[in-house]
Each structure stands twice: as C-alpha cells, then as structure tokens.
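*Asks:* sharing a model that was predicted from the sequence below.
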Amino acid sequence: MTGADELTGSWTPGQADIDNANLTRFTAWLGETGRGEFADYQELWEESVRDVAWFWEAVWHFFAVRSTTTPETVLASAEMPGAQWFPGLSVNYASEVFRHETTDRPALVAVGEDGSTDWSWERLREETASFAHHLRTLGVKPGDRVVGYLPNVAEAVVAFLGAAAVGATWAVCNQDVAVPGVVARLGQLEPVVLVASDGSLYNGKRVDRSAELAEIRSQLPTLTATVLVPRIGLPAPDDVTPWAEVLNHDVPLQITAVRFGHPLWVLFSSGTTGTPKGIVHGHGGVVLEHLKYLSLHLDLKPEDRFFWQSSTSWMMWNLLLGGLLVGSTIVLYDGSPTHGSTDHLWQVAADAGVTVFGAGAGYWLSCAKEELRPGRDYALDGVRAVGSTGSPLPASGYRWIQQGLGRSVPVVSCSGGTDVVTAFIGGCPLVPIRAGELNVLCLGAAVEAWGEGGTPVRDEAGELVVTKPMPSMPVFFWNDPDGEKYRGAYFDKYPGVWCHGDWLTITDRNSVVVHGRSDATLNRMGVRMGSAEIYNAVEGLAEVQDCLVVGCELDDGGYWMPLFVTLTDGADLDDALRDRIVAAIRTGASPRHVPDDVIAVPGIPRTMTGKRLEIPIKRILLGAKASTVLTPSAVDRPELLDVFAGYART
C-alpha cells in the first residue's frame, strides 16, 4: 500500500472509474443515437466546439430537459454578444430540480455550528410550494425581483426555488457584505420582496443582523414585503412576515414555464471599481450548463452527497444548488470554515457523509501549511473526489489533498467565473490529472490561448478567449439597455470573441495551466509571468500566511516589483526569512521575477469572494487614491488599503 508521503497529487482513472462515469454513458448514447463515434475525450471536445449547436442539442436530449415544445432550432444566431439559444422553448429551473424527487435520500443537508438537519425532498417541495404561493398572493409575477439577505441556510434554497417557480428573478447577498454593498447590489434591481434571516452563528458567536436589516429595508423603497427567517430566534418586526406564516399553506407546487432566456438570477461582479455590475443568466442556459458540468465533468450521480464550501454571494453557491438538477444531495454549511480548528470543514464533510467535496484553493493551502491529516482523524472513506477553485491551486496543494486523505483521489481544479456561472476549464473522469494542471477544456467551451497577435498559441501563455457562444453566457447586464457595459466587459479587445481576462497555457497534452489575471501579469525585463507562479512558490513557506505581488511601471521608465507578505503568528521578517522567500521564488518560479522588496503587512485585502486586489493595489501604489479605484464595500478589510497608500507616499 502506498504511504501518504508517496502520493504525488496526480491521478489516473482506473477501468472501473471509466466504466462508471456519466461521460462514458453520454459518449455511448451519442453512438447509439447516430450522433457520432468518438475515440477519446479530445475527439469529443473538438466536435463539441466545432459544432456547438450539435453539442447542446445532444445535451438537451440526453438529459431529457422538460419543455412545452420540442426544440426545432438550437442556435438561431451565433453572434457574440447576443447569441440566441433555443428560440420558442419554455422551461423552468425548478421543474428540472423537482423531477428528481425521491424518498430514497434527502434533497439537502443543512449544517451549522449548532448542528445539522436533513431536508427530505418532500419538505423541500412543500416549503418551495408555500413560498411560491406566498409570492403570488403578494402579486409577484414573472420578471419581478425577489432578493435575499441570507447566509447559506436551507431557506435560501427554498426562497430561490420558489422565486424561480413563479418566474421571478432572484438575487442574494451573504450577511458578511456590508450594508452599502448590499444596497449597491440589490437596490439596482428594484426588488419587490426581500427574504432575510435575523442573523447567523459564526465562529461560536451569535451575530444579530436586525439593525443591518432595518437599514437595508429603509434603502430599498420598491419593497412591498419582507419575510424573516429565524436563524437565531429573534422576533419579527410588526411589518415583517415570519417564515412560519409563509409555510401555513398546504398547496401544490405550481411552476410557471418561461422562455429559455428568461432571467433566472442576477449575480454581481466584485464591484471593486464602481457599482457592481448585475450579470443576468437565463433559466435554460443555466440548466444546460450545470447539467453538463456537474454530470459530465464532475461526474455527480444521484447517490452522491455534494458539498462545496461557499457563501451565498459566490457563484459556487449557485453551482452547488445545481447538484439538485442531477438528483444529488447537496450539503450546505453556514458558519466559520475554521470553527474550532482549521480542519473543521473536513469534520463537516465526514459527519454529512460527503462524497464530492470542494472549497477554495486558499482553504486547501491553509490545511497543507499545518500539515493536517484529516483522513486519519475523520471518517472520510466516502470522499471520492475533491474540487478546488477561486485561484490556481499549485501542485503542492494537489499533493497535500491526497496526502491529507491518505489515498489517491482525483483533485479536480476548475476555472471559470461569475460571468458564465460555470467553468471553462475543469475536470474529466476519463483523463489523467497531473498535479498543478487542469486536465481538460470543458465540452462546448471553445477556449483558446491567444498570443500578442490575436492568434492561438500552444505551450506558451496567452489570453483566455472563447470563440463561440455558450448557453450560460449572460443574457444581458442589468441597467445596460444598449449593451455597452456587456460589450466593454468581454468584447472590446477582440470584437466578436469573448476575452475573459485570464492568462493561461494550453499544453501539448491538452491540459491547462492558469497563471492568474492577464491584467496582473508581471512583465520583468520583457518576460511575462503570472502572479500565481509567485504565490505558488511563496505560500509553501510555513511562515507566510498570505501574500500579494504587483509590478509597477514607474514614470522614469523603471519597474518596481514588491512582494507583500502576511506572516503567521510568531514569525518575523528577518534577513533569513527574506532570503528563503527569494530562494523559493528563484527556484520555484523564475530568477528574473525575484521581487525588488519583500514587505510585511498586517493583512492582504481581498474581494468579498476572496480574490486578491492586484490591480487596485497597483494603482494605489502608483499614487491613485483608494476612493477612485475601489469601492470600500467590495473589500473584506478596507482599512488595510491605508497600509498600501502609505507605501505609495514613501
């Protein structure tokens, strides 16, 4: 038996993995129905992007998506932006969820720091039916906006599904978003109904959000009703409907069919440089994309228990809900991921019987830094795959996950975004995984790396572009009637081609290395390198808790590349540690990209979804005022910006 320390992070599927994969079943079905024979994944991917209409029509029929009519035209217009998918069809996300109702397993497991509750499919349907009925009694109709100020609790799922069933458009903010940030997001939608909880339990503390809720309500003048979910047991104000009253309806679930592109939900950009952009996705596009990604790439099955640590403000919450579309049991967690200890999420996974477990790359690296061994400490034999996203996961992170579990499992890293509420690049159960690499470009995603001349490159870094439309691309941006914001976000650089803003290398093995944001690329002596390469090298040091690197072009033609580090408790940035940091970068990344200065700071500010603020910090260091490059409500610790402004002055 292989020892934990001998595990490399790489993985090769066995014959049983291949035989049992959903993708194997899909490929066989393509042959049986005369749609084509494919020798391997690469052949299938190439056909899926050569003829995207063929591919998505096949996805529609393979998953037997319900509609009032049979699709006659798949892609009426392939122009980007503005592609027209499945014109004339009517669908509803909620219909695709409840077709999987069963008594064999729960629909979801709601976990908090105070315990967990299994929700049967029957309970989920009944509460969704009651909430949808309540919305209709309030006069809510298709296209109206229903919004949430909610942590990751089961009632957030119910509220979303109830809104979807009515045809209303959903949006939600987690309660760690400050009031100005909530209003900046939800206020622009002019919502008619707000669903909120009275607070939450976080890191052992009871967090009362009643004052924030009152302020939010006062700044949303279009509200006609508010519903209160009792997370910590506070009474509802007189003009607020308690959740229990909403459930006092014994009614069947009524689902309104809507057109394919009818707005399902609005997700928001980080809002670091202005009002957050409202990114609108449609029912049909989300259904097809999530069925494809979760079933064919992540290989979720009805018997799986699917857990991805997320807040309701992050697109991974929306993807987690997609587990219901394939009949899996989804696991929600409301609380601190490190409550009591860094490995707390592993305990959650063990107690909930999780089989597919995902989290942000930062969490896995925190566990690795402490050399935790959750496979020894918790009953995790059921975990068969681990997912990672949010930032590039270095090879050391892949290795630790396997070593932490004490056995080889596929580590499925994925890269995509809020913009498409899915991944462009992800996993495939039929293809080997090499530690530090994403093993495939996703089906139906015509992804290329483009060099300086706007031509495809291989085995060298380039811009991530998508040359053909995907159904889950935004149907529009909110308050963008002429589409200017939408075009400016993705199509200004290459008209008609989606430019995502990431920098990647597609290898000769067709795997992918993501280097980070292309606008944060480090250009030292004419050699470009992604910031992720620096982070991968530095974050392996036990003394470094977090870090941020930027490259600043100076007025005199010079180039200043500082590395800011936050140290673990008890560590000191002395000459010896500086030398070790430099050596790690020199050997693990590039001798040309050794920083000019290594500077200790009390923390690294990030967006509310955990992304480093490389470009705003760079602009602050070059003399811009923080107020002109950042919206404080979009930053987790805005007080840290003053630290970087101080370095701009000195």
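*Replies:* Everything's here; your move.

*Asks:* drop to CA atoms for contacts and neighbour counts, all remaining ones
*Replies:* Will do.

*Asks:* where's the most centrally placed residue in the chain, which helix or strand?
*Replies:* Relative to the mean C-alpha position of the chain, the nearest C-alpha, by Cα atoms, centre = their mean, is the one of Met316, at 3.3 Å. Here Met316 is covered by helix 315-321, with elements defined by DSSP states H and E.

*Asks:* adding another structure so you can compare the two:
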Amino acid sequence: MSEILWQPSAERISKTRMEAFRRLVNHRHDLDLADFPALHQWSIDQREAFWQAVVDFFDVEFQTPPSAVLVEDRSMPSARWFPGATLNFAQHLLKRRDDGVAVVAINENGQREQLTWRQLADHVAGLQRSLQAAGVGLGDRVAACMPNTWQTLVGMLATTSIGAIWSCSSPDFGTQGVIDRFGQIEPKVLITCAGYRYAGKPIDQSAKLNEILERLPSLQQLIVVPYARPEARVEDFRTQAGVSLWEDFYCPGGEPEFVAVPFAHPLYILYSSGTTGVPKCIVHSTGGVLLQHLKEHGLHSDLHPGEVLFYYTTCGWMMWNWLVSGLAVGASVLLYDGSPFHPGPEHLVNLIDQERITVFGTSPKYLAALEKAGLQPRRSHSLASLKTLLCTGSPLSPQSYDYVYREWKQDLCLASMSGGTDIVSCFVIGNPLTPVRRGEMQGKSLGMAIEVWNDQGRPVIGEKGELVCTRHFPAMPIGLWHDPGQEKLRASYFSQFPGVWAQGDYAEQLPHGGWLIH
C-alpha cells in the first residue's frame, strides 16, 4: 500500500458537498452509510435512488416530469433514463442573473475579458435569436472551430438553448482533420476564428478555412470571430453560405428562451482520435451529460457557488465540455487560450493567485515540465485559494505526486482522473473525503459500476486487466452518428464482453480501493 500524501481534515470533510449529499441520502432512505465506499456501493446497488438524489440535490428542473428514473433490459446498451422527462441543458448553466463573474477569458498575451452572469445571458439571448433567424432549430448541428474564448462558450449555450446540437474542434487541427469530423455531421452553421496565436506567433486561418468551406456543402451560415486577425473581412471567405463577422451577427440583450427537449436528446457530438481511420462521431445526451457533470463538479471536485474552476484545454478535447459545465453548480469558469508556457513556465501558476482559482486542472506532461524547469510555486506564490489540483490525459507518475506535495502545497487534494471522450466524463476520479496515496488514483466515480476484468471476463483485484463498467450509467453515449442500428456502437464498446462496457484502458484496482491506469 502506497504512502498517504494528503488526508482531508474532519473540518474540511464537514464542509464538502459530498458529505452533505451523504447525509441527505442517509436521511431520505433511513440509512447509515458511514463513509465513501459505503456510499459508492449504494450508488451502484440503488442506481435509481442515487440518480434521483443527484437530481434533487442539484435542483435539476424537468419541464415535463419523468415517468420513471430508469427502464432497462438485462444487458447494455438498452437503458432509457428518465423517460418522458424534458429539460434544457443551457438553462441549468445559466441559472444565475446577478453581477457576479461567470466567465473570465485570458489569452497568452495577458489580455483579459470577463462576463457577469447577466452579461453572459444577454449574449446568449442575442445569439440565440440570430441563430433561429438563420434557420437553426431542433437537432440542427452548429459546429465551431474555435480557440478557448468566451465567444465559444456563448456559441455552445445559444446552440443548446434552442435544442440544436453543438460540435467543436480546435483551430490547431489540420484541414483534413476538421473535414473528417464536420463533413460527417453536416452542420448548418460554422463559427470560426480568422486567426489565433500560439507561443507568441499569430496564425492566419483564412486559407485553411477556405479549403474546409469547399467541403461543407450543407453550410448555410458562417460566423467569423476576428480574434487574432482584427483586419479580417467577410470577403476573405469563399462559400455559398451567408458570411457575417461575430459582432455583426447578433445584438446582445433580452432574456434567453430555453427549448425543452427529451432527456436523451442529442446535446454534443464529440470525436474519437481518428488514429485508425475517420473519427467516430460520438453523440452525447442532454440529461446524461448534465447529471454526470453535476455529480463530478459538485461532489467529486467539491465546487461551490462563487468558486473558480480552471482546466487547461483546447476546444477540441472533451475537457472543454467538462470545464464549462462548472457553471451548472454556480462556479465561475476561467477560459485560457494559448501556450501554457508563454511567455514563461510560471504563466498559468500566476493565474491561481491572480484569479483566485479554487480547482486547477492540467496534465501530467505539464507538471513534469514545471518540475524540469525548477518551478517551486510554494516559494513564489500564495496559492491560498487553491484546494484541488486535477490531472488527466495520461497516468500521473509517483514522482509528480512528490513534486506537487513538495513544491506546491501540502493541504491539497491531488485528483488524478481517468475517463474519456466516449463518456465525456470520468470512471476513476478524485474525492474530497478520502486520502491521496502516492502514485494512485483515489477511486471510483459515484454511480459507475466499474471493475477490472481478466481475459476470461472475471473481475480481479490487484491484477492488471480491462477496465469495464457492468451497469448502465446516464452519460453513456446515445449512439454514433450515421449508426441507426447501433452496430458500430456495439462493436466499439460491447464486443469484447457482450453486454458490458469495455473502456479500452489497461487498469488495476488495488485491494484498499485505489486505482492505477497502466
């Protein structure tokens, strides 16, 4: 068993939302779940009661109530979650209308913009009206090839507020990479930047965009954010679609409408890596994403209203979709665009004190680079606001655990996570109630019946094997695009062990509950 590097104090535990949730469950169901392992086992054994408790704890608003929590057959994929229920995703991210800061957008040059909750709703309302006037409605696709800016967030919220489907890539993707993704889903609208910056260099997107536009015959409207090319003009872009600059396309103001859609209505289309062919278009549901992200932000990350969430990500990675859901628990989100090391390796660490970041998310590669550069944040920064450091993208080495607790902060929950684009969330995740052990992930996510199976399909502990999930969960994708019979979906996730989700990760569950991804 590895050394304990951090243990939450009794006082800290008492203030967590996870502890409040445990007390709610005990009170409601007359139980005595004494700790997290007991709560997790209950969340698997009583999935319907668990997910209903998540709905109630986070005040999820169904415009039409469900007829049940879960209707399923014995094997996956066959579940219908909250059948009959209708809701709107954007509505839950835009519950506040006050003058608190909802979003801060910072680029590598230090340019900073912010929107209050009221201003964010104003922008969403204005863009929503213009999208509807452009013919966007239920089930239409709005695609974006954008840097991580507030305009991208407003685009997503306006799209999902009217029941359209959002799909995003990053401007650093190659021409064919963008075409391989968006060409399959046939977007009606494309939001893009005329240029972007990385590591101090401006990059003109015009030629690449014109190649992409030739291959998107479905497009009816192009919206161009000048961003790093303020000189951009409508005439620069060759397309049969209408072309507008961002600031000319809509006027902020008014109150957004929220179109109620079924729980399983498509919300996002995300993409597999495409390393073995054209990327798979993975379709995620409105209700599934909302409930899973509320659970992960509010319970596992212990985000409270008014706190600040940051994750270093581009818009082409599922962590962007994960990051912006922090709004649903009333937290502010910090969006960063550019190199994490420009103009120097301390650049993102400076933001922790500057913006009072509570939960800071990054990658193992980033932490290793900071250690190599000799950065010692505890000597140069206060870090008083920081309570959780999230890490995903690859396994975090034991040496990086040592580095964080030696050179960052000792009273810090270092939460290494593992999940993926396939579920736009996590199977293995951090936890504010349990210790952090050197080189280990803390454990299972609530409601996720994960195990490690050997080649014979038997669960093993203390041995390496395949990470599987044996029971339905709401964030399972509702399908792949152009796969009406779900043959591709079943082949991708359910063929190794029929009726059981196989994640494709080589994992190990340790006897005391910790996890390793190999």
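*Replies:* In hand now; what should we look at? Remember, predicted model here, so these are calculated numbers, not experimental data.

*Asks:* returning to that earlier point: corresponding residue for the residue nearest to the centre of the first structure in the second structure?
*Replies:* Here Met316 of the first structure is matched to Met319 in the second structure, going by TM-score structural alignment.

*Asks:* hmm, its match is touching Ser325, no?
*Replies:* No. Counting by Cα atoms under 8 Å, Met319 of the second structure does not reach Ser325; the two are 9.9 Å apart.

*Asks:* in terms of helix, strand or coil, where does Asp118 of the first structure fall?
*Replies:* strand (DSSP: H, G, I helix; E, B strand; the rest coil).

*Asks:* for Ala199 of the second structure, see how far away the closest residue to Tyr198 of the second structure other than its chain neighbours is.
*Replies:* Spatial nearest neighbour of Tyr198 of the second structure, excluding adjacent residues (Cα to Cα, 6 or more residues apart in numbering): Gly338 at 5.0 Å. To Ala199 of the second structure, Gly338 of the second structure is 7 Å away according to Cα to Cα, to the nearest Å.

*Asks:* look up how far Val55 of the second structure lies from the match of Met316 of the first structure.
*Replies:* Met319 of the second structure is 23 Å from Val55 of the second structure, by Cα to Cα.

*Asks:* so what's the residue count around His284 of the second structure?
*Replies:* 27 (other Cα atoms under 10 Å).

*Asks:* isn't it right up against Pro266?
*Replies:* Yes. Using Cα under 8 Å, His284 of the second structure makes contact with Pro266 at a distance of 5.7 Å.

*Asks:* now the common contact residues for those two.
*Replies:* Taking Cα atoms under 8 Å, 6 or more residues apart in numbering as the contact rule, His284 of the second structure and Pro266 both touch Ile478.

*Asks:* how about the counterpart of Gln188 of the first structure in the second structure, what does it touch?
*Replies:* Here Gln188 of the first structure is matched to Gln184 in the second structure, going by TM-score structural alignment. Neighbouring residues of Gln184 of the second structure by Cα under 8 Å, 6+ apart: Cys281, Trp481.

*Asks:* can we see that at 10 Å?
*Replies:* Leu216, Val278, Pro279, Lys280, Cys281, Trp481, His482 (Cα atoms under 10 Å, 6 or more residues apart in numbering).

*Asks:* can you check Glu487 of the second structure too?
*Replies:* Per Cα under 10 Å, 6+ apart, neighbours of Glu487 of the second structure: Gly479, Leu480, Phe494.
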